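1. Pasting a predicted model and its sequence here:
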Amino acid sequence: MGGFRYGRYEDGPDPLRPPYDVRAALDELGRSVMAGSSPTRALRDLLRRGTRGLAGLDDLLRRVRERGRQLRSRGRLDGVLAQARRLLDQAVGQERAVLFPDPGDDARLRERELDELPSDPAAAIRRLADYRWRSPDARETFERLRDLLRREVLDAQFRGMKQALAGGTPADLRRVRAMLDALHAMLDADDRGEHTQADFDRFLAEFGDFFPENPRDLDELVDLLARRSAALQRLLDSLTPEQRAELLELSRQAMREAGLDSAVQRLGERLRARRPDLVWSGGVDVSGEAELGLGDATTAVAELADLAELEEALGQGYAGARLDDVDAEAVRRVLGRSAAEDLERLRELERELRDQGYLSGSRNRLELTPKAVRRLGEAALRDVLSASGGRPGAHEARATGAAGEPTGTSRPWRFGDEQPLDVVRTLSNAARRGADRDGRLRLRPEDFEVTETEQRDAAAVCLLVDLSYSMVQRDLWGAAKQTAMALHALVSTRFPQDAVQIVGFNDHARVLAPRELAELSLKPVQGTNLHHALLLAGRHLDRHPEFEPVVLVVTDGEPTAHLEDDGLPYFSYPPARRTTELTLAEVDRMTRRGARLTVFSLADDPRLEEFVTALVSRNGGRTVRPDPDRLGSYVVRDLLSRRSRR
């Protein structure tokens, strides 16, 4: 029997992660649009916030900042200097312990030589390079010091080199020199335009253990090395001038002893020339108790540089910002595979919103498609109906006709019928007639039958929505837009034979298509021009004289504007007498059309109360004072009750 091994799934995205819901994301985006955001801003907010089962950019940004705080408190950048001083003092101490009991002159001369060692570790190490140690332990400690410096300096240039040189043998150093020579040869060939991917593959096959990042090509390798070289320079800039001078001298001395000084120096110059866009200067604020080796300190500074770039890209606070600006590989490198998957899923979500036909336009000027607007209307209707605790009913008559629910019966199809075909009975008619000579069943016109549906009377529905600035100030804007979208969706889906018109009014009125309504933005416009809104509603009713007139008015203030004879709006507060007279004149015309107005009054205002009382007394309509949070349910229920009574 074979055993089982459990571990983290590494072969691509986690197949067991819950999928994101594009429609749910669209509903969230729609709520932002309904609250007054543009589609572009709403999408940006959605991507920042995330959606159900999917972390957003803000969460990734929070993790980036938390990682940055951890790195900045990780330890001291001058740790290698402290380690070097400690090993140097240990070697000198071990040597003195052997010299002290010896009464000879040679011992005294050696002690004097040790006493005169420079305080600078680099100079002291250089002075002791030719010293003949009497103590085997001191000699071993000094060699550990030199090996440490070689490995740390190389690890600062090439991540993972410290592990690769753990043996510290001459053969290891010869292999490092061979790697540098091969790397320079590749760069030379690339400068001449002669480098090939096969050359790189051979290089990586031979020296891949020096590069744990496993770069895919020369460009990626150059980018890795250049970032590390830039991080090393920024580490040096973070030290005091004395520490920087000591560390530079220790590094040069270690590279000279290894025979790598010229190759490493030349590589640094070439990397800087190839990636001048990187940040090559400027210190970083890193502090802590732990003593970081030079390689670990360089890794910390490099990661902080990646975090700074990621923070800017994830913030998306600059003009023309896009998700594609975020480096997925840097996210994976810094935050792990799951974070990179979250980023890719956000990109997929943005693509799916376009590919599934919900968004169109450029990245900086998105628009909702008709499909998205229908979805927003349906969502608004669902919210409204759930708030009302009911569901829409129907309005029936005894005769059968072209609209309504199926009655369960069918009749022969007649030219011009729009009812759905009764497929089962149509095919049954053909089957009873029998197959043709060739054995095939063929349909004839007389075989077709259509499903009979309940007859419903048509209505001309006008919703007049106050969009004045007072609606914004009273936080009624979103409720008014949701109500209009829900009503339009209700009529379009449940009563398709009805004719619905949405009219928004502030200083003037205008007919709003569903997309215009959804994308309507907040504007500080004064004026409540109900006069103009009633004019537009009257024209809609006149275009459908045979339809039942339904006029619904949503407002939070008395009329303060009217339309002059020249077509320009006139505003006055307190309201001018002519504004009231013209508005009530249009109310009288509505009355003569047989339209009874329902006014949804959203403010506790004595002047509004006085005007609405005068309006309903002249028209025979009624006033409703709803809870603003449930405005949509009041409007929808009012329409349904009217249609049911009809």
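-> Received, thanks.
2. drop to CA atoms for contacts and neighbour counts, all remaining ones
-> Will do.
3. Pretty sure Leu267 sits against Met186.
-> No. Using C-alpha atoms under 8 Å, Leu267 is not in contact with Met186, being 11.8 Å away.
4. my read is Leu464 is in a helix, agree?
-> No. Counting by DSSP: H, G, I helix; E, B strand; the rest coil, Leu464 is not part of a helix but strand.
5. right, and it touches Val553 too?
-> Yes. Using C-alpha under 8 Å, Leu464 is in contact with Val553, at 4.7 Å.
6. Looking at these two, which is more packed in?
-> Counted by other C-alpha atoms under 10 Å, Leu464 and Val553 do not tie: Leu464 has more neighbours, with 27 against 20.
7. who touches that one in this structure?
-> Contact analysis of Leu464 by C-alpha atoms under 8 Å, 6 or more residues apart in numbering lists Ile502, Val503, Gly504, Phe505, Ala533, Leu534, Ala537, Val551, Leu552, Val553, Val554.
8. Among these, which lie within helices?
-> Ala533, Leu534, Ala537 (DSSP state H).
9. which stretches of the stretch 101-250 of the chain form helices?
-> 105-115, 121-128, 136-157, 161-164, 170-192, 197-207, 218-238, 241-258 (DSSP state H, counting those that start in this stretch).
10. what's the closest of these to Arg494?
-> helix 218-238 (59.1 Å; C-alpha to C-alpha).
11. tell me which element Ala91 falls in.
-> helix 79-99 (DSSP states H and E).
12. and that helix, which residues are buried?
-> Using 16 or more other C-alpha atoms under 10 Å as the test for burial, helix 79-99 gives 79-85, 87-92, 94-96, 98-99.
13. looking just at contacts, which helices and strands does it meet?
-> Applying 3 or more C-alpha pairs under 8 Å, 6 or more residues apart in numbering; DSSP states H and E, one finds that helix 79-99 contacts helix 105-115, helix 121-128, helix 136-157, helix 241-258.
14. Now do the third one against helix 218-238: the angle between them, please.
-> Same thing as helix 136-157. 120 degrees (axes from the mean of the first three to the mean of the last three C-alpha atoms, to 10 degrees).
15. Any chance you could list what contacts helix 136-157?
-> Under C-alpha under 8 Å, 6+ apart, the answer for helix 136-157 is 80, 84, 87-88, 90-95, 133, 161-162, 165-166, 168, 225, 228-229, 232, 250-251, 254-255, 258, 293-296, 298-299.
16. try this one side by side with the last:
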Amino acid sequence: MSKKINRTGFKFTPYEAKEKSPFEMLFEIFKELITHTSGDFDEAIEWLKMLDKEYKLTTDAYTIDDFIEDLKNKGYLKETITPDGNSKSSITAKTERAIRKNALNQIFGKLKKSGVGNHKTKITGLGDEHTGDYRNFEFGDSLDRLSVTESLKNAQINHGLGSFKLTEQDLVVEDTHHKSQMSTVLMIDISHSMILYGEDRITPAKKVAMALAELITTRYPKDTLDILVFGNDAWPIKVKDLPYLQVGPYHTNTVAGLNLAMDILRRKRNTNKHIFMITDGKPSCLQMPDGTYYKNSNGLDKFIVEKCYNMAAHARKLHIPITTFMIAQDPYLQSFVEKFTESNRGKAFYTGLEGLGEMIFHDYENNRKKRIR
């Protein structure tokens, strides 16, 4: 259709969706595969070749080899020399960022960025975020908050259009809100049950973590996010480590994870703190004072779960709410989570894998609004 000019002088053309290039199409699939293979490039490419063979993803004009070459040229792939002298391909930091962005789009796709992303308190006055609202001047208000235009309008209304009289009663200031920082710790269960029964639960958990990390760094830049994993023990990981996360032959030491999470948050200076815990199994492990491990995978061990309840209550005393996402729907596990949540006065969701990310974002937003506004 040719361009047409209407009477206003604006030009209108039919909208045409931009077609993805062969590289872009394959890259979308590659980001999914590299997440599932925990960053193993060779395995991801093998999967891509199998998909290509079955679904004819490439043509003679653009092959998988061409795609790999483009990954290198665009900075998504690097070659390293292994100790035995062989060359090995691995993804770069640029690819890691692309994977996090992809997770954000998948899980929080309806989200639109607005401003710097800081939430409000209900304290007004000497804040640092303009609201667009006005109120009467009060003693103690900073003079640089005065709205000269609105104050003069008031003076004209109160004293007549021809009057230049301006009194304290005419003055108005622009209302502001204080911005508040929030510190979050995300706990990810990497016990063996995350891949039991032929069900991949660790990949969606990783996606949620990557999406949350990307969300906070882009929309809430003043917030902090720490990530830890827990199995028999608990240890912190970096955001860049998330694509490579794998489960291990571990039991579930929930107490160790909570201990580390609270230790991290204890060092944060701001008062708004939160723990998210993603798990699919019951607590089944504790480290004893002598360094040995007490493990019991049969049912809910009273000794272990009581320690968990105590940790939840301790977090409540420190004003740290815990939101638990139980990726299981067994009644006896729900019973444990309910009591755990009651001890902390936090929140709990019982869910399958679908919708997990949306719930995490929803509660992240709600928690900020409840505790900060």
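-> All right, it came through fine. Model, not experiment: these values are computed from the prediction.
17. Of the helices and strands packed on helix 79-99 of structure 1, flag the one that's most buried.
-> Comparing these by mean neighbour count (mean count of other C-alpha atoms under 10 Å), helix 136-157 ranks first with a mean of 21.
18. Now which residue in structure 2 aligns to Ala484 of structure 1?
-> Under the alignment by TM-score structural alignment, Ala484 of structure 1 pairs with Ala209 in structure 2.
19. ok, and what's touching the host helix or strand of that match?
-> Assigned by DSSP H and E, Ala209 of structure 2 belongs to helix 202-219. If you take C-alpha under 8 Å, 6+ apart as the criterion, helix 202-219 of structure 2 is touched by 35-36, 99-105, 107-108, 113-117, 186, 188, 190, 194-195, 223-225, 227, 239, 242-243, 245-247, 278, 353, 356-357, 360-361.
20. buried set for that helix?
-> 202-216, 219.
21. For Asp301 of structure 2, state which of these is nearest.
-> Distances from Asp301 of structure 2 to those, taken by C-alpha to C-alpha, are shortest for Ile202, at 24.4 Å.
22. Might one say that Arg48 of structure 1 is in contact with Leu57?
-> Yes. Using C-alpha under 8 Å, Arg48 of structure 1 is in contact with Leu57, at 4.3 Å.
23. Those two: who's more crowded?
-> Legend: neighbour count by other C-alpha under 10 Å for Arg48 of structure 1 and Leu57, higher for Leu57 (25 against 20).
24. Give me the mean deviation of the helix holding Ala209 of structure 2 from structure 1.
-> In the superposition against structure 1, helix 202-219 of structure 2 averages 1.1 Å from its aligned positions (mean C-alpha distance after the TM-score superposition for structure 1).
25. quick one, strands of the stretch 451-600 of structure 1?
-> 459-466, 499-505, 509-511, 548-555, 561-563, 569-571, 597-601 (DSSP state E, counting those that start in this stretch).
26. Can you find the partner of Val587 of structure 1 in structure 2?
-> That one, Val587 of structure 1, aligns with Ala312 by TM-score structural alignment.
27. ok, that match touching Thr341?
-> Yes. Using C-alpha under 8 Å, Ala312 of structure 2 is in contact with Thr341, at 7.4 Å.
28. Which neighbours do the two have in common?
-> Common neighbours of Ala312 of structure 2 and Thr341 (C-alpha under 8 Å, 6+ apart) are Ile322.
29. Between those two, which has more neighbouring residues?
-> When neighbours are counted by other C-alpha under 10 Å, Ala312 comes out ahead of the other of Ala312 of structure 2 and Thr341, with 25 against 20.
30. top strand in structure 2 by residue count?
-> strand 119-136 (DSSP state E).
31. Now the element after that one, going C-ward?
-> helix 148-159.
32. List the buried residues of that next one.
-> Neighbour count says helix 148-159 of structure 2 has Glu150, Ser151, Leu152, Lys153, Asn154, Ala155, Gln156 buried, by 16+ other C-alpha under 10 Å.
33. Next, name the residue at the spatial heart of structure 2.
-> For structure 2, the residue nearest the mean C-alpha position is Leu212 (0.8 Å; C-alpha atoms, centre = their mean).
34. Who are the packing partners of the longest strand of structure 2?
-> strand 172-180, helix 356-372.
35. In TSV, list those along with distance to Lys4 of structure 2 and mean neighbour count.
-> Formatted as TSV, those follow (distance: least, C-alpha to C-alpha, whole Å; neighbours: other C-alpha atoms under 10 Å):
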stretch	distance to Lys4 of structure 2	mean neighbour count
strand 172-180	46	21
helix 356-372	43	17
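36. Which one of these lies nearest to Tyr55 of structure 2?
-> helix 356-372 (29.5 Å).
37. Give me the helices and strands touching that closest one, please.
-> Helix 356-372 of structure 2 packs on strand 119-136, helix 202-219, going by 3+ C-alpha pairs under 8 Å, 6+ apart.
38. can you rerun that using 10 Å?
-> Contacts defined by 3 or more C-alpha pairs under 10 Å, 6 or more residues apart in numbering; DSSP states H and E place helix 356-372 of structure 2 against helix 93-107, strand 119-136, strand 172-180, strand 182-189, helix 202-219, strand 272-279, strand 322-326, strand 347-350.
39. Can you lay out these as a markdown table showing distance to Glu365 of structure 2?
-> Listed next are those as a markdown table, based on distance: least, C-alpha to C-alpha, whole Å:
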| stretch | distance to Glu365 of structure 2 |
| --- | --- |
| helix 93-107 | 14 |
| strand 119-136 | 9 |
| strand 172-180 | 13 |
| strand 182-189 | 11 |
| helix 202-219 | 11 |
| strand 272-279 | 11 |
| strand 322-326 | 12 |
| strand 347-350 | 13 |
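40. Surely Asp189 of structure 2 touches Asp280?
-> Yes. Using C-alpha atoms under 10 Å, Asp189 of structure 2 is in contact with Asp280, at 7.4 Å.
41. Now the common contact residues for the two.
-> Residues touching both Asp189 of structure 2 and Asp280 (C-alpha atoms under 10 Å, 6 or more residues apart in numbering): Arg201, Ile202, Thr252.
42. could I get those residues as JSON lines with distance to Thr63 of structure 2?
-> Putting these into JSON lines (distance: C-alpha to C-alpha, whole Å) gives the following:
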{"residue": "Arg201", "distance to Thr63 of structure 2": "32"}
{"residue": "Ile202", "distance to Thr63 of structure 2": "31"}
{"residue": "Thr252", "distance to Thr63 of structure 2": "44"}
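43. And Asn366 of structure 2, how far from Glu46 of structure 2?
-> To Glu46 of structure 2, Asn366 of structure 2 is 42 Å away according to C-alpha to C-alpha, to the nearest Å.
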